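Chemist: Sharing a model prediction with you, sequence too.
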Amino acid sequence: MSQIFDRRRHPVRADLAAIDYEGRADAARFVEGEVFQVTAARLALRPEPRLDRSIDTEALCGEWVTVYEQTPEGWAWGQLDTDGYVGWLSSDGLGPVKAATHRVRALRTYRYPGPDLKFPPLGLLSMGSRVTVTGETVTRGLTYAILSDGSAVVAKHLVPAEHCTEDWVAVAEEFLGTPYLWGGRSSLGLDCSALIQLAAQTGGIDIPRDSDMQEAEAGEEISHDDPSSLHRGDLLFWKGHVGVITGPNTLLHANGHTMTVAYERLDQAIARIAATEWGEVTKARRLSRDKAD
C-alpha cells in the first residue's frame, strides 16, 4: 500500500491504526477506538507524547475524542470528533461521554462550584466549549445554568448546541486583542486558522482546523486578483496563513506581527507579508452554510 496519510487527519501509524483503515493502510495492528469527552477546560494535542513538543491544536471542554491508545505515562492518542484532528493528549483531561445541550457563546465564562459569582471559580471555559445543562436557578437576580457535574455558569453566556449566529465575522471581531498562540484554539490564545474555525462554527459552518486545509477545502474558491472586490467574510490565504475580510481594505487576522488578533489595512498587509517568507497571496475563498467544509 503506497497511500500516504496525513498524521493530522488520519489515525494511522506504523504500529497502530484505527480499525476503519484495515485494508487501506500498513500497520502492525488495527484497533477499535473508545469515545471519551474532554473534561479539562482545554487540552493540548501534540504530534508526539512529549511535553516539550509544540502543540498542534487544542481540544475544548465537552468535545468528544476517539482514543485508540493510552499509555502508562498518562498519554492518549486519538481523534477529535469536532474537526477530525489526530494527536496525543493527556488522559487526565478525559472522562465519560455526555451529550452536550449548550455551547459557550461568550468569549469565555467562569465555571463556579455553585450558582453564585461570589464563589471561587473552578476555571474558565472558552467560546466553543460544550456543556450539559441540567437546570437553571437564579441568585440575586442573575440566572445560572447548572451543569451535569453540579457546577454552574452564567446562563446568558450559553446558547443551545445547534444555535447559529447570522454574522460569524462579527464573532471573529470579538476576539480583537486576543493573544496569538501557535496551536491555540481558545479565547485565551489562538492562531490564524483557529480564529476562522471557531468564528465560522458559531455560524453553523464547519471547516478544517489548519490554514492549508482551509485553503484547499473551505467554502468555494474566488478570484483574488483584485483585493478591492473582496467582500466581508471572504478568506484570504498566504503560505501558512489566513485572515478574513471585515470591510473595505480591512483584514482581521491572528498574526505573529502584532502577536494578537488585530485589524490591518489589507493593502499594507499584502505588501508587508509579501516581503516575508510567507510571500504573495495564494488564494481567496468564500464561506457559506451550503459550502461548509
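Modeler: Nice, thanks for sending it over.
Chemist: rest of the way, CA atoms for contacts and neighbours
Modeler: OK.
Chemist: how far away is residue 261 from residue 72?
Modeler: As judged by CA to CA, to the nearest Å, residue 261 and residue 72 stand 39 Å apart.
Chemist: Give me the neighbour count for the nearest residue to residue 60 once chain neighbours are set aside.
Modeler: Here the nearest residue to residue 60 in space, its sequence neighbours aside, is residue 42; by CA to CA, 6 or more residues apart in numbering that works out to 4.5 Å. Around residue 42 there are 22 other residues, counting by other CA atoms under 10 Å.
Chemist: ditto for residue 40
Modeler: Neighbours of residue 40 (other CA under 10 Å): 20.
Chemist: Could you do residue 238 as well?
Modeler: Count around residue 238 with other CA under 10 Å applied: 20.
Chemist: dump the residue contacts of it.
Modeler: 278-283 (CA atoms under 8 Å, 6 or more residues apart in numbering).
Chemist: Can you report how many residues neighbour residue 165?
Modeler: Using other CA under 10 Å, residue 165 has 16 other residues around it.
Chemist: That one should be in a strand, yeah?
Modeler: No: Residue 165 is assigned coil when assessed by DSSP: H, G, I helix; E, B strand; the rest coil, not a strand.
Chemist: circling back to that earlier point, from residue 94, how far out is the residue nearest to residue 60?
Modeler: Residue 42 sits 10 Å away from residue 94, going by CA to CA.
Chemist: now do residue 64
Modeler: Applying CA to CA to residue 64 and residue 94 gives a distance of 9 Å.
Chemist: list residues touching both of these two?
Modeler: Shared contacts of residue 64 and residue 94 (CA under 8 Å, 6+ apart): 36-38.
Chemist: before we go on, here's another structure to hold up against the first:
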Amino acid sequence: MKQTRLPCFLLLLAGGLLSGISLPGCRQDSLVLLSEGLDSIGASVVKDKREGIFNINLYRAGEKIILSGETDSRDARNSVLGYLEGKGVRFIDSLMLLPDTAALGTQWGLVNVSVCNMRLVPSYDAELISQSLMGTPVRLLKRDHGWFLVQTPDRYIGWVDSDAIAVLTSEEYRDWKSSERIFFTGKTGDIYGDPEKKTTVSDIVAGCILKVSGISGRDYRVILPDGRSGFIPASGAMILDDLDPVRLLTPETLISRAESFNGIPYLWGGTSVKGFDCSGFVKTVYYLSGIILARDASLQFRHGTETDTVNFPASLKPGDLLFFGSVREGRPRATHVAMYTGNTEYIHASGMVRTNSLDRSRSNFSGYRRDTFIGAKRIIGAGYGEGIIPVAGHPWYR
C-alpha cells in the first residue's frame, strides 16, 4: 500500500526571501543552505513521513523572520532551534511540538468502535489510509474540529473521527494498562447487553481488546473504552497476557489464521476482517499471533531477515513475507506483499484474500506476481525491534 503525503519540509519564499539576500539578524548564509540544513535534520530524525511529523516553515513577515510549523519530535525541534541559532539567525519561534497537550489536555486515547477508519486528511471523503481496532491505544497529536490526528502503536499517523476515540487522562491510561483485558480471537461477533444475548451493545472483530470486569457463566463481562459494558462468549476470546508469540508465532498458526480470511474483499487502507489491503492482511495475521508489524508493504520490506533469492523459491519457509514491486535506480520498491504458505504457494489480498502460486505449471500461477517479485523477509526468528514488536512488549499496552 502506497501513501502520498505532504513534503516533510516547506520553505516559503515570501516578501523577497531569496537565496543570497541578507536577512535581519542573519549572516550571509543563503536560504538554500538553511533549507538544506533543515531538510537534513528532518530526514535524520523523521525517517518516514507516514510515521513521523516534520512540517517546518521559515518565512518573513515584515522585518521579522518566523519559524513555524509542527513536529512530533522533541529532538527535531531542538536540532532546528540549535541549527538556526548557530547560523546567527534571529527569529521568532512559533514551531509547535506535538502532541498539543495544551489544547487536548491529554495525549492518550483508546479506539472505541470495532473498526476505526484512519484518513489522510480530516474529511470523510478523504483517502482511507489505515484502520485501528477497538481497544487499541492511540497517541493524540492534535485536534481539528471533530477529528483527531493520532498515532497508532505501529507508529502510523492519520486522522480519525473524534467520536471513535475514548479520551483518557494519564491516570485512566495507567489503570487501563494494568487492568485485566481480553483479546477477541473470533473472526466477528457481538458484545451483548445482557447474558441472555437479547440486546447488542456493539459489534466486535478479531484483534479487539476489552477490559474484563468478571465472568458470568460462559461469558466474560467486559467494559468498552467509553465505559459501556456487555458480555461476550469466553470461547471467542483469550486473556491478553496469553497473547504470546513464543507460543503462537508458528507457520501452522499463521497459515490457519490467514486461510480463515479467504474471500474477504480487498479494501484500500483496510486492516480488519471488514476488508484488507495487502499489507493490512499480513499485518492482521501476524497481530493475531502477538506481533505488531509496520503498516505498509514498503515499510514492512525494511524489517525481518532477508532470505536467499538465488535458490528461490526453495529457500522460502512458510510464514515468510514475499514482496512485489519494481526496481528504480537499483533500489527495490515494494508495492505489494503476500505470505508464503509452502509448496510454491502464497496467500495475499488481491481483489480478495486468495492463494496463488509461483509455479508456472499450477492453475493458480500468477505471471504478473512472479515477474514483479523483488524479495522476501523472514519474521519468525528475526528478533524483536523496530517494525517487529510483540504486543506484550509494547509500552503502550503495558
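Modeler: The structure has been received and is ready for your questions. The shown structure was predicted, so the numbers you read here are calculated from the model rather than taken from an experiment.
Chemist: what TM-score do we get after superposing?
Modeler: The TM-score (TM-score structural alignment, normalised by the length of the first structure) is 0.87; 278 aligned residues with a CA RMSD of 2.1 Å.
Chemist: and residue 64 and residue 94 of the first structure? which has more neighbours close in?
Modeler: residue 64 (26 against 22).
Chemist: what lines up against that one once you look at the second structure?
Modeler: Using TM-score structural alignment to pair residues, one finds that residue 64 of the first structure aligns to residue 137 in the second structure.
Chemist: Also residue 55 of the first structure?
Modeler: In the second structure, residue 55 of the first structure lines up with residue 128, judged by TM-score structural alignment.
Chemist: I figured its match hits residue 269, correct?
Modeler: Yes: between residue 128 of the second structure and residue 269 there is a contact at 5.2 Å, judged by CA atoms under 8 Å.
Chemist: neighbour-wise, which of these two wins?
Modeler: residue 269 (25 against 21).
Chemist: just checking, that one touches residue 120?
Modeler: No: applying CA under 8 Å, one finds residue 269 of the second structure not in contact with residue 120, separated by 10.2 Å.
Chemist: what touches both of the two?
Modeler: With CA under 8 Å, 6+ apart as the test, residue 269 of the second structure and residue 120 both reach 128-129.
Chemist: in the stretch 101-250 of the second structure, which spans are helices?
Modeler: According to DSSP state H, counting those that start in this stretch, the stretch 101-250 of the second structure carries its helices in the segments 101-104, 170-178, 245-248.
Chemist: Pull out the buried residues from the longest one.
Modeler: When you say that, I think you mean helix 170-178 of the second structure. Using 16 or more other CA atoms under 10 Å as the test for burial, helix 170-178 of the second structure gives 173, 176.
Chemist: Could you do stretch 235-255 of the first structure as well?
Modeler: Across stretch 235-255 of the first structure, burial judged by 16+ other CA under 10 Å covers 235-247, 249-255.
Chemist: next one: it to chain centre, how far?
Modeler: Chain-centre distance of stretch 235-255 of the first structure: 17 Å, with CA atoms, centre = their mean, to the nearest Å.
Chemist: do stretch 194-204 of the first structure as well
Modeler: Between the centre of stretch 194-204 of the first structure and the centre of its chain there are 8 Å (CA atoms, centre = their mean).
Chemist: Please work out which residues of the second structure line up with that stretch.
Modeler: Mapping stretch 194-204 of the first structure onto the second structure (TM-score structural alignment) gives residues 280-290.
Chemist: Helices of the stretch 151-293 of the first structure, start to end?
Modeler: Going by DSSP H, counting those that start in this stretch, the stretch 151-293 of the first structure shows helices at 168-174, 192-202, 211-217, 266-274.
Chemist: With mean neighbour count added, can I get those in JSON lines?
Modeler: Formatted as JSON lines, those follow (neighbours: other CA atoms under 10 Å):
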{"stretch": "helix 168-174", "mean neighbour count": "19"}
{"stretch": "helix 192-202", "mean neighbour count": "25"}
{"stretch": "helix 211-217", "mean neighbour count": "19"}
{"stretch": "helix 266-274", "mean neighbour count": "15"}
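Chemist: For residue 18 of the first structure, find the nearest of these.
Modeler: helix 211-217 (21.7 Å; CA to CA).
Chemist: and residue 149 of the first structure, how many neighbours?
Modeler: By other CA under 10 Å, 11 other residues sit near residue 149 of the first structure.
Chemist: Quick check: chain neighbours aside, which residue is closest to residue 42 of the second structure?
Modeler: Sequence neighbours aside, residue 54 is the residue nearest to residue 42 of the second structure in space, at 6.1 Å (criterion: CA to CA, 6+ apart).
Chemist: wait, doesn't the one you found sit right on residue 74?
Modeler: No: contact between residue 54 of the second structure and residue 74 fails when scored by CA under 8 Å: they sit 10.6 Å apart.
Chemist: Which one's more surrounded, the two?
Modeler: The neighbour count for residue 54 of the second structure versus residue 74, taken as other CA under 10 Å, is higher for residue 54 (28 against 13).
Chemist: Perfect, that will be all.
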